[in-house]
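Visitor: Predicted coordinates and the sequence they were generated for:
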Amino acid sequence: MPQYAALIYSRDVDWTRPEFDQETKDYAEFGQAAAAILRGGAALYQTATATTVRVQGGKGGDIVTTDGPYAETKEALTGFYLLECSDLDEAVKVAATIPGAWDGAVEVRPVIDFGG
């Protein structure tokens, strides 16, 4: 069965803080409701904790790191789920129930199976 990455773009906040307890509960409820098709997922710390990695000169070149995200935006990649759905239509229906879709966006992309 095909798998889809549901990439969550929402406010760039510290979701571990008590003022976000209701949203955290909403995500827990989603996880329980979608347990049959979830194959993985995680919340991400704020973009301020990110490190961007580039290799100058291509493979084997100099590794250059930058603190923070690649770009500054209103919404940031804050988490993801790996969904196993029968098709894109089902994945979109499930993505619409992810709390991040209610005040942000959820990008759904098919996952390439390299046979591993």
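Guide: Now that the structure is in, tell me what you want to look at. None of these values were measured; they are calculated from a predicted model.

Visitor: Please count neighbours and contacts with C-alpha atoms only from this point.
Guide: Will do.

Visitor: quick one, strands of this structure?
Guide: Using DSSP state E, the strands of the chain run over residues 3-11, 38-43, 51-56, 62-67, 75-84, 105-110.

Visitor: put this beside the first:
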Amino acid sequence: MPQYAAVIYSRDADWTSAEEADTTKEYAAFSESAAAVIRGGAALYPTSTATTVRVQGGKGGDIVTTDGPYAETKEVLTGFYLLECADLDEAVKVAATIPGAWDGAVEVRPVIDFGG
């Protein structure tokens, strides 16, 4: 059965904070209701904890790091789920129930199976 990455873009928040308890409960409810198709996933810490890595000059070049995300945007990458669904239509239906879709966006993309 094909797998799909459901990549969540929503407001930048610390999902471990007490202020996010209600939203965290919504995600727990989603995880329980979609448990049959969820194969993995994770929430991410706020973008303030990110480090962007570039290699100048290509492979073997100088490693340059920058604190924070690559670009400032209203919606940021906040987490993802790996879904195993019959087809894209089913994956879209599941993604529509992810709380991040209600005030942000969830990108659904097929996962390439390299046989590993």
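Guide: Here it is on my side, so go on. This one's a predicted model, so the numbers in the text were calculated from it and none came from an experiment.

Visitor: Just give the TM-score of the two.
Guide: Aligned and superposed, the two chains score 0.98 in TM-score terms (TM-score structural alignment, normalised by the length of the first structure); 116 aligned residues with a CA RMSD of 0.6 Å.

Visitor: circling back to that earlier point, using CSV, lay out the strands of the first structure together with mean neighbour count and distance to Gly116 of the first structure.
Guide: Compiled in CSV, those are given as follows (neighbours: other CA atoms under 10 Å; distance: least, CA to CA, whole Å):
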stretch, mean neighbour count, distance to Gly116 of the first structure
strand 3-11, 22, 14
strand 38-43, 14, 15
strand 51-56, 12, 25
strand 62-67, 11, 28
strand 75-84, 21, 16
strand 105-110, 19, 16
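
Visitor: Number of residues surrounding Gly57 of the first structure?
Guide: By other CA atoms under 10 Å, 9 other residues sit near Gly57 of the first structure.

Visitor: That one and Ile63 of the first structure, how far apart?
Guide: Going from Gly57 of the first structure to Ile63 of the first structure by CA to CA, to the nearest Å gives 9 Å.

Visitor: Would you check that Tyr9 of the second structure makes contact with Thr73?
Guide: No - Tyr9 of the second structure is not in contact with Thr73 according to CA atoms under 8 Å; the separation is 10.1 Å.

Visitor: Need the overlap of contacts for the two.
Guide: Residues touching both Tyr9 of the second structure and Thr73 (CA atoms under 8 Å, 6 or more residues apart in numbering): none.
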